[in-house]
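Q: Have a look; sequence and predicted model below, questions after that.
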Amino acid sequence: MSASILGMSAPRARVSRSALERNIARAAHAEPDAPIDLRRDACGHGGRIVAEVARAVGVTAAVVDEPSLAAEYGLGSSRSVPLPLASVFGLEGRGRPVLTVTTPVLQTKPLQAGDGVSYGYLHRAESDTRAALIAGGYAQGVPRAVGGAASVWILGADRPIIGRVAMDVCVIDVGDLEVQPGDEAVLFGAPAPHLLGQWARATGWSEIELVAMPGLSAEREVAE
């Protein structure tokens, strides 16, 4: 894969302000004195935006990596048990997903029955199909264990990740979908919240671990 293709784009982490506001308000209503947890840049969701929304719904304190950060975020520093991360970020079926990680299709190519994919050719096509190379690999927080065990969402359908996840890219089987370079694949989040459960089962990791890794690595944007 050429450097020019890899340089085209990379995964992006989109934070939904409206989902975050709704989730924090609901969690704070259940536990009104609990602080917001902003450690590790709010688990990859962005400490500033999470602090801003938390203040707006009446949260007054935060658990932070460094005490000085609390004042920087406009909140008091606290060591109390924080609001549950799953509730705040819409994980494990609790509320709306806050973080959606998307990535562009870089290339597509036909696969003939028997063709091997990625390192070691651990995956071989069972029949003629089409594959798409998408940006994002283990260097961007995509766990290697999802290769051959989980999916992404593209053009309204779940499509399996095939072969080994590489450092900066991975491959999906797109079948007869009319996928083109530049199309957007959703790794997890809206509109495919079920994918994170697939990734958790494939890796044995928690959903918050899975969202934190690409959230900390990808370019982040805020949407309503």
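A: Okay, I see it.
Q: okay, CA-based contacts and neighbour counts for the rest of this
A: Will do.
Q: how much distance is there from stretch 216-224 to the middle of the chain?
A: What separates the centre of stretch 216-224 from the centre of its chain is 10 Å, taken as CA atoms, centre = their mean, to the nearest Å.
Q: And the contacts of it?
A: The contact list for stretch 216-224, computed with CA atoms under 8 Å, 6 or more residues apart in numbering, reads 10-19, 41, 43-46, 140-141.
Q: what's the answer for stretch 57-65, then?
A: By CA under 8 Å, 6+ apart, the residues outside stretch 57-65 that reach it are 21, 24-25, 28, 32-40, 54, 70, 75-80, 82.
Q: and Val50, that's in a strand?
A: No: going by DSSP: H, G, I helix; E, B strand; the rest coil, the assignment for Val50 is helix, not a strand.
Q: ok, Gly46 - contacts?
A: Neighbouring residues of Gly46 by CA under 8 Å, 6+ apart: Arg220.
Q: How is Val211 assigned, secondary-structure-wise?
A: Three-state call for Val211 (three-state DSSP): helix.
Q: actually Ala145, sorry about that
A: The local conformation at Ala145, judged by three-state DSSP, is helix.
Q: show me where the protein has strands.
A: Using DSSP state E, the strands assigned to the chain run over residues 12-16, 36-37, 61-63, 76-77, 99-111, 116-117, 123-124, 129-135, 151-154, 157-162, 169-173, 184-188, 219-223.
Q: Now the buried members of the contacts of stretch 57-65.
A: Burial by neighbour count, judged by 16 or more other CA atoms under 10 Å, picks out 21, 24-25, 28, 33-39, 54, 70, 75-78, 82 from the contacts of stretch 57-65.
Q: residues contacting His194?
A: His194 sits in contact with Phe188, where contact means CA under 8 Å, 6+ apart.
Q: Let me know the distance separating Ala212 from Gly44.
A: Using CA to CA, to the nearest Å, one obtains 5 Å as the distance from Ala212 to Gly44.
Q: the more surrounded of these two?
A: For Ala212 versus Gly44, neighbours defined as other CA atoms under 10 Å are more numerous around Gly44 (23 against 18).
Q: Surely that one and Val211 touch.
A: Yes: using CA atoms under 8 Å, Gly44 is in contact with Val211, at 7.2 Å.
Q: alright, now check it against this:
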Amino acid sequence: MNQPPPLRARAEIDLAALRANVRALRARAPRAALMAVVKSDAYGHGMLPCARAALQAGATWLGTATPHEALALRAAGIQERVLCWLWTPGDRWGEGIEADLDMSVSGLWALTEATAAARRAGRAARIQLKADTGLGRNGCQPADWPELVTAALAAEAEGTVKVTGLWSHFACADEPGHPSITAQLELFREMVAYAEKEGIEPEVRHIANSPATLTVPEAHFDLVRTGIAMYGISPSPELGTPADFGLRPVMTLAASVALVKHVPAGHGVSYGHHYVTQAETTLGLIPLGYADGIPRHASGRGPVLVGGEWRRVAGRVAMDQFVVDLGGQKIQEGSEALLFGPGLRGEPTAEDWAEAAGTIAYEIVTRIGTRVPRVYLNEDSDE
């Protein structure tokens, strides 16, 4: 049998690690259900394989941002509850109703569109009312909450909607002790209490994202929404490392060294010659660039493990490739270059790349492009 050719680059996705992370997060919130957030192609890890693995490990809800993502889960045969929260006017409300999605509503315009679509479909829309308790993005302002609750109750009486949830989102749960955490939690309780007093009977109340799941147990309510932590990345270095929370990074990004060559001292490297060799040396070409999601802001700083040694990007990251100075080390073409992973082999982590690029590890994994194939490990359930 012919073996497949080696890959230029690959993102290895360890589904056993993902399942273990889901179990660890469930243990952190034992009285709450767990929603596995799989938006943005599961933070770059692959939505469908990760959704299935999370469900195998005990997640009972899935979360997406866009209707396109949520409907793709349904098209793949996934029937568990799916909350979708980023709707726009004229969006696919009717398809969402037909697919039994739970659809987030933050204002009267959205409720109007949901009810109109429900009338056309001849069935009730499942909706969740989102409260803006201080994040300032999506969600209903406290001053407008009574009007939205009243309108939702009227729609329930009409039979066009069923309010399945009340929810919100933290702004600073990744900053331990930030005063907004307590303030948002108190306001959420008040807004939930008002809605329930008026007659809303939600199945689930939820506000906890990954950092709150890990560190704010009083925020767990009926459901926790775990995104980045499910993929084995700490929501914030201030909160702790993945290992501190019993989590294992799921993605390893690797490439095959495409070229090794000797160059003299004073040789410029990559666009703009922002790196010039100090002495005679060897250069290694890594066939990944910003078109693959390698941040250009990490030029001159991004770490790579090659031949057992940490090397830094030499000069600018280009669209398809970047260079490392091997310092005279003899490396063969085709050798593995590890950009990031769990760190078990001494390789950098996504957090190391985030520091090099002045960003967060969320962005590092999410931006890895479709040109990099995902290779799934341990697809069979380990239970």
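A: Everything's here; your move. Because the structure is predicted, anything quoted here is derived from the model rather than measured.
Q: buried subset of the contacts of stretch 216-224 of the first structure?
A: Using 16+ other CA under 10 Å as the burial test, the contacts of stretch 216-224 of the first structure include 10-17, 19, 41, 43-46, 140-141 as buried.
Q: Return the residues in contact with Ser87 of the first structure.
A: For Ser87 of the first structure, the residues meeting the contact criterion (CA under 8 Å, 6+ apart) are Asn23, Ile24, Ala27, Arg94, Gly95.
Q: tell me, the longest helix along the first structure lands on which residues of the second structure?
A: Longest among the helix segments of the first structure by residue count, using DSSP state H, is helix 17-30. The counterpart of helix 17-30 of the first structure in the second structure, counting by TM-score structural alignment, spans residues 15-28.
Q: superposed on the first structure, where does the matching stretch end up, distance-wise?
A: Here the mean offset of stretch 15-28 of the second structure against the first structure after fitting is 1.2 Å, by mean CA distance after the TM-score superposition for the first structure.
Q: Which residues outside that stretch are in contact with it?
A: 32-34, 49-50, 53-54, 56-59, 213-214, 217, 226, 229-232, 245-250, 376-379, 381-382.
Q: who's in contact with the spatially most central residue of the first structure?
A: Nearest to the mean C-alpha position of the first structure, by CA atoms, centre = their mean, lies Val101 at 4.0 Å. By CA under 8 Å, 6+ apart, Val101 of the first structure lies in contact with Pro11, Arg12, Ala13, Arg14, Val186, Leu187, Phe188, Gly189, Pro214, Gly215.
Q: Likewise for Cys50 of the second structure?
A: Applying CA under 8 Å, 6+ apart, one finds that Cys50 of the second structure lies in contact with Leu15, Leu18, Val38, Ala42.
Q: ok, of these, which one's closest to Ala151 of the second structure?
A: Checking those against Ala151 of the second structure with CA to CA, the nearest one is Val38 at 30.6 Å.
Q: do you know how far the closest one is from Ala154 of the second structure?
A: Shown here: Val38 of the second structure relative to Ala154 of the second structure, a distance of 33 Å by CA to CA.
Q: packing partners for the helix ranked longest in the second structure?
A: With DSSP H setting the assignment, residue counts place helix 179-198 as the longest helix in the second structure. Counting contacts by 3 or more CA pairs under 8 Å, 6 or more residues apart in numbering; DSSP states H and E, helix 179-198 of the second structure is packed against helix 145-158.
Q: and the helix it packs on with helix 179-198, angle?
A: Helix 145-158 of the second structure and helix 179-198 meet at an angle of 40 degrees, taking axes from the mean of the first three to the mean of the last three CA atoms, to 10 degrees as the criterion.
Q: matching residues in the first structure for helix 145-158 of the second structure?
A: Counting by TM-score structural alignment, helix 145-158 of the second structure pairs with no residue of the first structure.
Q: Now check Gly197 of the first structure against the second structure: what is it aligned to?
A: Checking TM-score structural alignment: Gly197 of the first structure goes with Glu351.
Q: tell me the contacts of the closest residue to that match other than its chain neighbours?
A: Across the structure, with CA to CA, 6 or more residues apart in numbering as the measure, the residue nearest Glu351 of the second structure apart from its sequence neighbours is Ala361 (5.0 Å). Counting by CA under 8 Å, 6+ apart, Ala361 of the second structure touches Ile233, Ala350, Glu351, Trp353, Ala354.
Q: Apart from its neighbours in sequence, what residue is nearest the fourth one?
A: Across the structure, with CA to CA, 6+ apart as the measure, the residue nearest Trp353 of the second structure apart from its sequence neighbours is Gly302 (5.8 Å).
Q: Where in the first structure does stretch 182-189 of the second structure align, residue-wise?
A: Aligned by TM-score structural alignment, stretch 182-189 of the second structure falls on no residue of the first structure.
Q: Tell me how far stretch 95-112 of the first structure lies from the chain's centre.
A: Taking CA atoms, centre = their mean, the mean C-alpha location of stretch 95-112 of the first structure is offset from the chain mean by 10 Å.
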